[in-house]
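**Student:** Make a model of this:
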Amino acid sequence: MRALKLGRRVFEAGDHAVMAIVNRTPDSFFDSGATFGFEAAVAAVDNAVAAGADIVDVGGVKAGDGPEVTVAEEIERVVPFIAAVHDRHPQLVISVDTWRGEVAREAVAAGAELINDTWAGWDPSVIEVAADTGAGLVVSHTGGLEPRTVAKKAVYGDVVAEVRAELVANAEAAVAAGVRADGILIDPTHDFGKTTYHSLDLTRRLDELVETGWPVLVALSRKDFVGETLDLPVDRRLNGTLAATAVSAWNGARVFRAHDVTATREVLDMVASIKGDRPPKAPLRSL
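**Tutor:** Coordinates of the predicted model:
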């Protein structure tokens, strides 16, 4: 498996990178706008770094239904903030969560080193930005959904095979368009264009995506497939999220987008040690 290069950082095949979520939105499904304020968002980044985050993913538009956010509003929410975080934490990889090429270009100019295009190339100019600037790119799968929409009925013959084929084709197309091959991640994009059964199947068979050789990112944190599996609201989905995180790590995922950085870091470190990729920190028992 290839190394992943994002900004100054290189993540090797055995590394698990935590991508902390900081949403500059007033209506986040997780925290209802707790990091909408500039200073609150800065504090959240500081805390995430202290807890072991390798990447911070900054978003300015809620993924789900909600009030329209113009391009100008999204830029105002994320770009000055990215610039401030870049100055404050120069070793931190900053990702911008956007499907809009105009926003991506401004964000990369401010210090973002990864474009997390969660809407699967809806705006083709996102790929152009990654190619022009050398930024990394998350290639996602949404079943053809328009941004900020939910599938009325998601149907696949074999969801894993179909997601795998589309992600590989789109990753190869991005390279052909000039995007760095060592900056590309593929994301099965749990929930987006998928039922809970589909997301569970993707988690169970994630190794089939890992076998493509492209580094795999998973965004599992507190999602609906966790809530529907356990019949729990957002504020009680941490344990289910961590179970899915452990399974995904065991199956070879490399980057983990998470709200709960400390818990995610501990789970990933434990999985890495069980797999033999990381030594225990304090192995004293019976020695």
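**Student:** only C-alpha atoms for contact and neighbour calcs from this point on.
**Tutor:** OK.
**Student:** mind listing what residue 66 touches?
**Tutor:** If you count contacts by CA atoms under 8 Å, 6 or more residues apart in numbering, residue 66 has them with residue 27.
**Student:** That one belongs to a helix, doesn't it?
**Tutor:** No - Residue 66 is assigned coil when assessed by DSSP: H, G, I helix; E, B strand; the rest coil, not a helix.
**Student:** The structure of the following sequence is requested for comparison with the preceding one:
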Amino acid sequence: MTDRLYVYPISTVSGPQAVEGDAVRLAGGMVYAREFAVIVRREGQTVSREVTNASGIADAFAKLPADLGPEAEAQWSALRMAHPAMELGDRTIRLDQPQVMGILNVTPDSFSDGGKFMDDPEEMQAHAAAMHEAGAAIIDIGGESTRPGAKAIWEGEEIERVRPAVAHCAGMGAVVSIDTRRPAVMEASIEAGARIINDVSALRYDPRSLEFAASSGAPVILMHAPGSGEDLHAAPDYTAVAFDVFDFLKEARDRALAGGISQDRMILDPGIGFGKTLADNLSVLNHLPMYHALGCPLLLGASRKRMIGALSNEAPAHQRAGGSLALAQLGMDAGVQLLRVHDVFETVQARNVWRGLRDAALTDFGGLPD
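**Tutor:** Next comes the predicted model:
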């Protein structure tokens, strides 16, 4: 029997001064965590759970089985880790505040835009420019739909779809990530100017992907999806989905480390909407702060997802901006570093207002005596 440990931040405060310093800066961002649940699970069941504050964490760790001590310290260190900025050629993306990644699909069957950016290059270019000017730190370009039921395409076709978009966006000065699970597409896109690899299969789909990603030197986004092969949504068998996603991402991180990708080049994505029911998605979203314990920046891709329609009278994709902004704020409140969204202008505006509130909170002592 193998015990698994999870150090889960369960409450936050406006700033450390609000609780006389008894809080930690979560992942080097603008969120401060005060209380933590130290959870031990065995064979899919929780066998112990202790809630403590930052000042009591050492005592909580002292009660753990000796073999869990190193993992406890590693997760505690990761929760307090300040992630360095991503240096991407002549562009720097800081990770001490949320950054917005704009979605550009050049597919005929995207659930959000119906293929219009593939069929009309001028409209694609105008949309990319609008996202860039609105404040997108990254433009994420994908040439294959990964919605449930979508069919895989030939890699040569995928390259023909994405390469012009990558070259155009890189040429206008944007940082580009390539959303693909195929090493040939990764390579062609990096040659065209992409700086980041975003693999929804966490480098599992093609055994050559890990080797290429390691040799490329590019940051890599590793996403949770329960399926393998062509169907990433297939046959989820969760015991407790939030913890199962944590375990998957930990294994994906360790596999990438063993394959030559340094941890400071990894970003982890819990994969909202991939092989998850509405209840599963809600559980993962409510546990987002826990994933900081894996020691990598986090990406949240919940924009216009089906779950928003399920919670709002089946609103179609183009009418899910309000729900998308609600989930983006949830991500910001959880300390997520990257928000992958369709509605860039609105999300950047929400981020800027959120940041103003956070900045003000650090100097607002709430009437405490001097």
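**Student:** for the counterpart of residue 284 of structure 2 in structure 1, what are its contacts?
**Tutor:** In structure 1, residue 284 of structure 2 lines up with residue 202, judged by TM-score structural alignment. Under the criterion of CA under 8 Å, 6+ apart, the neighbours of residue 202 of structure 1 are 159, 160, 188, 190.
**Student:** Please, a PyMOL command that selects the buried ones among those?
**Tutor:** Filtering these down to the buried ones (16 or more other CA atoms under 10 Å) takes a single PyMOL command:
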select buried, resi 159+160+188+190
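**Student:** so the match of residue 284 of structure 2 sits in a helix?
**Tutor:** Yes - per three-state DSSP, residue 202 of structure 1 lies within a helix segment.
**Student:** Can you tell me how far it is from residue 141 of structure 1?
**Tutor:** Look at residue 202 of structure 1 and residue 141 of structure 1: by CA to CA, to the nearest Å, they are 12 Å apart.
**Student:** so what sits against both of those two?
**Tutor:** Common neighbours of residue 202 of structure 1 and residue 141 are listed as residue 188 (criterion: CA under 8 Å, 6+ apart).
**Student:** Please pull up the equivalent of residue 210 of structure 2 in structure 1.
**Tutor:** In structure 1, the residue matched to residue 210 of structure 2 (TM-score structural alignment) is residue 127.
**Student:** Can you get me a residue count around the closest residue in space to residue 110 of structure 1 that isn't next to it in sequence?
**Tutor:** Excluding the flanking residues, the one nearest residue 110 of structure 1 by CA to CA, 6 or more residues apart in numbering is residue 83, at 4.8 Å. Residue 83 of structure 1 is surrounded by 17 other residues when neighbours are defined as other CA atoms under 10 Å.
**Student:** aligned partner of residue 83 of structure 1 in structure 2?
**Tutor:** Match for residue 83 of structure 1 (TM-score structural alignment): residue 167.
**Student:** Excluding residues flanking it in the chain, which one is nearest residue 163 of structure 2?
**Tutor:** Closest residue to residue 163 of structure 2 apart from its sequence neighbours, by CA to CA, 6+ apart: residue 189 at 5.9 Å.
**Student:** What of residue 242 of structure 2?
**Tutor:** Here the nearest residue to residue 242 of structure 2 in space, its sequence neighbours aside, is residue 284; by CA to CA, 6+ apart that works out to 4.8 Å.
**Student:** Over which residues of structure 2 does the one helix or strand residue 48 of structure 1 maps to lie when aligned?
**Tutor:** Under the criterion of DSSP states H and E, residue 48 of structure 1 resides in helix 38-51. Alignment of helix 38-51 of structure 1 against structure 2: residues 121-134, by TM-score structural alignment.
**Student:** What of stretch 94-112 of structure 1?
**Tutor:** Mapped onto structure 2 using TM-score structural alignment, stretch 94-112 of structure 1 covers residues 176-194.
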